[in-house]
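Colleague: show me how the following folds:
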Amino acid sequence: MCGICGQFNYHSQAPVEMTIIKKMTDSLIHRGPDAEGLHIAGRIGLGHRRLKIIDLAGGVQPMFSEDRSLAVVFNGEIYNYLQLKKELASCGHDFRTNSDTEVLLHGYEQWGGDLVHHLRGMFAFAVWDGRKSELFVARDRLGIKPLYYYLDDSTFLFASEIKSILLHPAVDRTIDYQALDDYLTYLYIPAPKSIFKKIRKLAAGHYLRIDARGMKESEYWDISFAPTKMGQRDMMDGIVEQMKDAVRARMISDVPLGAFLSGGIDSSAVVGIMAGLANQPINTASIGFNESAFDELPHARQVAQIYKTNMHEKIVHPDAAKIIDDLAWYFDEPFADSSMVPTYYVSQVAREKVTVCLSGDGGDENFAGYRRYRFDHFENQIRALLPHPVRRPLFSTLGHLYPKADWLPRIFRAKTLFVNLSLSGEQAYYNSMSWFKSAMKSSLYTEPLKKELADYDSFSVFQTYFDRSRGWDALARIQYVDIKTYLVDDILTKVDRASMAHALEVRVPLLDHHFMEYAASLPSDVKLRAGEGKYIMKKALRGIVPDDILYRPKQGFSIPLAKWLRTSLRPLFEANVLASDSFAASLFNMPQVRLLWNQHQRGTRDYGSHLWALLMLESWAKKFLR
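Modeller: So this is what the prediction gives:
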């Protein structure tokens, strides 16, 4: 894995300054500690930090074509590079290395921008074409690898991380308040926004070209949930076959390789398949907690014992306070999925033994594993029984009257259900996925912030993808929304930043685009059946994953956040967020923040995720705004 950056003065003849590109590149050293490469030629500058994975002696970047008219910088892995190399060689291309980077270079010579359709992998790369004075930048189909860019009237900048772009003196750091509102809604900032108005994310499955005429961005891949007819046995065989193929492709490495193992279905399946393909024991990394409700180590140990892995584990103690500032630095913009903490630690454990890890991310999105999919299905069944004119006033009233009782068992917490039943299916799913809801924002936001936001509604993020999925069934539509938003900008962002903080490459076989397209072709009723998510996946994996792992209740990769905010994180929150000169005080009504804080401390409400979001926002501001 690597870090890339660059500058193209597309509307100016001013030369790129070496010192600036050097600083931008140096800021990415954690992503690529093994080597550095720079290329400065007039209006173009490229930077690269390398983590050596394939062809350790070759693969130096930036890499050039024979006549030096093309130059490429690349972050990621191309899993079918050997097949492409053979195909390109048959077309007359000569290769000097055994790296996948050179395959990109010759592939661009052969196919131009259509190269992206030939690639199987995770990638963000830029190709400078000196003959056309054009820069081509692309990101993989799922957005596994990050790519940010900045554009003004004369300069285009790009990088793997925002911090690199911010080192350029021309960058406008104006905050995007709509992105801030999105952050408080979702706990992450969805593409194409970033926290800075002029810095954007290149969306997953997109590429862009920029030359003297300007920039044009295009989408090259999307996923369809149109089901195909086949028997259940064929479905199950197809799942196992596709999964084995995806795992096998990701086991190519010239450095030590292992896997994350939580003891859940997805990571256990990946480890089980790896064990069957490898000729030596697999290295696995797992973490646990002293709090039994959050500890999956016993399950991970069970799987490790079955497959005779070399298991490496760590108990995480409530010392998140020690790494919050580091997390804010690595994540670049406000991010508040608290599973960033265990992901950071499990990456640290893995890196002690390996350089590459496979993970089980993607199984829930592909096969409807999240509990919220079951809730949504249940709500839709009730909606089908009651017409909207009856349903809306009835459940809206019940939702208003029913108390928000966080201390009660989950079965008695019906407020969200009542509110959702008063809404359309689309608005209800948005409500389920929202953290700071409209009423809370209204009391929290200062008048100047409300004025900045005007009539902005963060539901517009979801609306884009609900509009694109009309005609599909309800489950397929929310899976599609999750793949386009939550998966890329929460899950994959978290894994990339937390792993790259330790120079660990993470590969995600369940997000292989062939595997995902196959999963999307299966009908929804075999993914979610009789309240059971991953129905067909579980049946397919019997014999690979033990039944007691397949059918135990889903636990999730989380931390005892509510408790930590009442104990070890309490002084940090009070000293930072509640300070009179805090960034929060410039945006929010602080009496309302203190009300949330005090209710949480008393235990009458659980605002753990909300308060964590405010703490991470403050930590980010301290790193990047002061």
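
Colleague: going forward, measure contacts between C-alpha atoms and count neighbours the same way
Modeller: Noted.

Colleague: what sits closest to residue 501 if chain neighbours are left out?
Modeller: In space, and not counting its chain neighbours, residue 501 is closest to residue 30: 5.9 Å by CA to CA, 6 or more residues apart in numbering.

Colleague: surely the one you found touches residue 502?
Modeller: Yes: if you go by CA atoms under 8 Å, residue 30 and residue 502 touch, sitting 6.8 Å apart.

Colleague: tell me the buried residues in stretch 262-279?
Modeller: Neighbour counts over stretch 262-279 (16 or more other CA atoms under 10 Å) mark 262-275 as buried.

Colleague: I should have written stretch 536-543 there, sorry.
Modeller: Quick answer for stretch 536-543 (16+ other CA under 10 Å): 536-541.

Colleague: let's have the residues you listed in JSON lines, adding distance to residue 47.
Modeller: Shown next, in JSON lines, are the buried residues of stretch 536-543 (distance: CA to CA, whole Å):
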{"residue": "536", "distance to residue 47": "46"}
{"residue": "537", "distance to residue 47": "43"}
{"residue": "538", "distance to residue 47": "45"}
{"residue": "539", "distance to residue 47": "47"}
{"residue": "540", "distance to residue 47": "45"}
{"residue": "541", "distance to residue 47": "44"}
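
Colleague: among those residues, which are in strands?
Modeller: The strands, defined by DSSP state E, take in nothing from the buried residues of stretch 536-543.

Colleague: of all the residues you listed, which comes closest to residue 279?
Modeller: Proximity of these to residue 279 was ranked by CA to CA; the top entry is residue 541 with 21.4 Å.

Colleague: one more, for comparison:
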Amino acid sequence: MCGITGIYHLQTAKPVNEARVRAMADAIAHRGPDGDGVWTAPGVGFGHRRLSIIDLAGGAQPMASEDGQAVIIFNGEIYNFLDVRAELVALGHHFHSHSDTEAILQAWQRWGPDCLSRLNGMFAFAIHDARRNCLFLARDRLGVKPLFYAELSDGSVIFGSELKALLAHPLLRRTPDFSAIDDYLGLGYVPDDASIVAGVKKLPAGHSLLLQRGHPLPRPAQWWDVSFADRERGSEAALEDALIEKMRAAVTSRMIADVPLGAFLSGGVDSSAVVALMAEASTQAVKTCSIGFDHPDFDESRYAAQVAARFATDHRTRIVSADDYGLIDTLVHAFDEPFADASALPTYRVSELARQTVTVALSGDGADEAFAGYRRLTFFNAEERVRRLLPLSVRSGIFGTLGRVYPKLDWAPQMLRAKTTFQGLGRSSEEAYADAVGVTARPLRQRIYSDRARRDLQGHRAEDRYIAAMRAAPARDGLDRAQYADLKIWLPGDILTKVDRTSMAVSLEAREPLLDYRLIEFGARLPVSMRARGSTGKWLMKQAMRRYLPDDILFRKKMGFSTPISAWFRGPLAAEAQRIARGSALGETGWFDGKALDTIVTEHQSGRVDHGRLLWQLMMLDRSLSNLFGVSA
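Modeller: Next up is the predicted model:
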């Protein structure tokens, strides 16, 4: 795992300032504390920070091909690199290291851009090929590893693993993009097709970019997509066996490392499944770690301890305060762009704990997206049955009216909180799911915006990307379309960003076996009833894992990492909430209505309305704006 950055002159091969490349690489030194390297040639410069995982002695980067014509910098891991290497050796190639980096480089020289389909892993890499006179950038299928890029006024393109690498270049203008702020408030993160810094782009997951000197900057080309259009055939038992075999292969392939390796263990289904399969494959006790909270409503450590005992792991637990808001500034620096998923706090803490004993940790991320594990997906699937029975014209009249008049009963038992269900049934599938997956609904966003902000948006809505993704999905069913959109938007924008930034902030490599693309493709082909059945998501996975895990782990209510943010803004962060309304960087932008913000704070602190999530979003946005642009953003 590493950090990469570079400069490429598109029109003429102007000299590249080596010190500038080094400064960009040093900005992401936390991603690679074990080594660094800079390489320049006419019109191009590469910087690299290395976290040594495979071939500790021979994998230094930037790495040049034997003939010197191609140079690579690479962030990530290729889990099947030995297979790729063997294929290349059979074709007459000779290797000088045992690293996966060299396998990519020689695969590029043999197959060009088509090499991507042979790679199974998480990666973002750049290859400069003097013979082809090009720069090739590529990102893995699901977007586990990030890659930012921007075109500058001097005709160069800069790129890097994190936004802070680009910000180290003096020609990058720091101008905020308000449409990205609306995306952030709507979704809780700045999605992969946007950036809070105007002009900066992110290479989308499963895409590549081929830059050729003398040509304008092209659009990224998609090299992989997942299809929900086909269905697996076979008995339930046969599908269970197939699923377990694919999970086993994904886990064991990610256990290859030349450094200490372990796993995150929350005690939930996904991390427990990964640990079970690691224990099965390992001759030694698996190193596991978990975070517990000093508040019982947020603590899952007893479940993690139960799984650790079951598989005799070398388990470590740290109890942290549920009021762990002291990490806020650390997270703002780690993420650069505003990020409102408060589970980033415990994710940082568990990464910090893991790094004390291991350099690589396997996580359980990905199964909820692949196998419909989120509660919002099972709710949506149930609503879809109603939508299929009644046309939209009928539903909008009946349920739209009920949604408007039914009170919002956040305090009531789940069965009585029907307002959002009525509202969803009165809309199209796409509109309903876009609202369900969002954080701050558009009417509330519009309430806090200034007149200028509403003009500047020019009709832009954060929800529209979800609607578009669902309508374009290669799919058969509403659940298919919702999962497809989650894989394309939520997964890279929220889940993978969270894990990458928090783990790399402490120089830990996190691997996600449940995001093996073969597993994702298998999940997309499963019949809907094998993914969601009633209120149970990940149905086939839970049935299959009964051979390893007890029902009280598999079928307990999903908790996840939670934090008491609503209480914080009525207690220790009450002054912070007041500052949001008066005197924060938000007011300097001219995009927010100060009186509306003051009302939001007053409503929350009086207990009349719970605006905890919105206040958390606004606080993180305020800190990010100050960090990126200064208070006069």
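
Colleague: do a quick rundown of the helices in the stretch 251-400 of structure 2.
Modeller: 269-281, 301-310, 328-335, 344-355, 367-371, 375-389, 392-405 (DSSP state H, counting those that start in this stretch).

Colleague: those helices: which one's closest to residue 414 of structure 2?
Modeller: helix 375-389 (12.2 Å).

Colleague: would you map the helices across the stretch 501-633 of structure 2?
Modeller: Ranges of helices in the stretch 501-633 of structure 2, per DSSP H, counting those that start in this stretch, are 517-525, 528-531, 539-544, 551-554, 565-568, 574-581, 585-589, 594-606, 612-629.

Colleague: would you turn those helices into TSV with distance to residue 211 of structure 2?
Modeller: Listed next are the helices of the stretch 501-633 of structure 2 as TSV, based on distance: least, CA to CA, whole Å:
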stretch	distance to residue 211 of structure 2
helix 517-525	27
helix 528-531	41
helix 539-544	42
helix 551-554	48
helix 565-568	45
helix 574-581	43
helix 585-589	35
helix 594-606	45
helix 612-629	28
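
Colleague: residue 434 of structure 2 is nearest to which of these?
Modeller: Closest among the helices of the stretch 501-633 of structure 2, using CA to CA: helix 612-629, at 17.4 Å.

Colleague: average distance between that closest one and structure 1?
Modeller: Its aligned residues in structure 1 lie a mean 0.9 Å from helix 612-629 of structure 2 after superposition (mean CA distance after the TM-score superposition for structure 1).

Colleague: next, the angle from that helix to helix 574-581.
Modeller: Following axes from the mean of the first three to the mean of the last three CA atoms, to 10 degrees, one obtains 70 degrees for the angle between helix 612-629 of structure 2 and helix 574-581.

Colleague: just the angle between helix 612-629 of structure 2 and helix 328-335, please?
Modeller: Comparing the axes of helix 612-629 of structure 2 and helix 328-335 via the same axes, to 10 degrees yields an angle of 60 degrees.

Colleague: give me the stretch of structure 1 that helix 612-629 of structure 2 matches.
Modeller: Using TM-score structural alignment, helix 612-629 of structure 2 corresponds to residues 608-625 of structure 1.

Colleague: and that stretch, what's buried?
Modeller: For stretch 608-625 of structure 1, by 16+ other CA under 10 Å, it's 608-622.

Colleague: same check, this time on stretch 390-401 of structure 1
Modeller: For stretch 390-401 of structure 1, by 16+ other CA under 10 Å, it's 391-392, 395-396, 398-399.

Colleague: same deal with stretch 314-330 of structure 2?
Modeller: By 16+ other CA under 10 Å, the buried positions in stretch 314-330 of structure 2 come out as 315-317, 320, 322-323, 325, 328.

Colleague: which residues sit against that stretch?
Modeller: Stretch 314-330 of structure 2 is contacted from outside by 285-295, 298, 301, 305, 308, 345, 353, 563-564, 568, 620, 623, using CA atoms under 8 Å, 6 or more residues apart in numbering.

Colleague: same question, stretch 135-142 of structure 2
Modeller: With contacts defined as CA under 8 Å, 6+ apart, stretch 135-142 of structure 2 is touched by 8, 121-129, 145-147, 203-212, 224-225, 487-488, 491-492, 515, 517.

Colleague: next: stretch 360-370 of structure 1.
Modeller: With CA under 8 Å, 6+ apart as the contact definition, stretch 360-370 of structure 1 has outside contacts at 260, 266-270, 475, 479, 482-483, 487, 491, 508-511, 516, 519-520, 527-528, 533-537.

Colleague: what residues in structure 2 pair up with that stretch?
Modeller: Using TM-score structural alignment, stretch 360-370 of structure 1 corresponds to residues 364-374 of structure 2.

Colleague: end to end, how far does the matching stretch reach?
Modeller: 14 Å (CA to CA, to the nearest Å).

Colleague: what of stretch 504-516 of structure 1?
Modeller: Stretch 504-516 of structure 1 has an end-to-end distance of 24 Å (CA to CA).

Colleague: give me the stretch of structure 2 that it matches.
Modeller: Going by TM-score structural alignment: stretch 504-516 of structure 1 matches residues 508-520.

Colleague: OK, contacts around residue 51 of structure 2?
Modeller: Residues counted as contacts of residue 51 of structure 2 (CA under 8 Å, 6+ apart) are 1-2, 31-35, 507.

Colleague: try 10 Å
Modeller: Shown in contact with residue 51 of structure 2 (CA atoms under 10 Å, 6 or more residues apart in numbering): 1-3, 29-36, 60, 75-76, 359, 504, 507-509.

Colleague: the stretch 51-200 of structure 1: helices as residue ranges?
Modeller: Under DSSP H, counting those that start in this stretch, the stretch 51-200 of structure 1 gives helices at 81-90, 100-111, 162-166, 177-186.

Colleague: mean shift between the third one and structure 2?
Modeller: The reference is to helix 162-166 of structure 1. Mean deviation for helix 162-166 of structure 1: 0.6 Å (mean CA distance after the TM-score superposition for structure 1).
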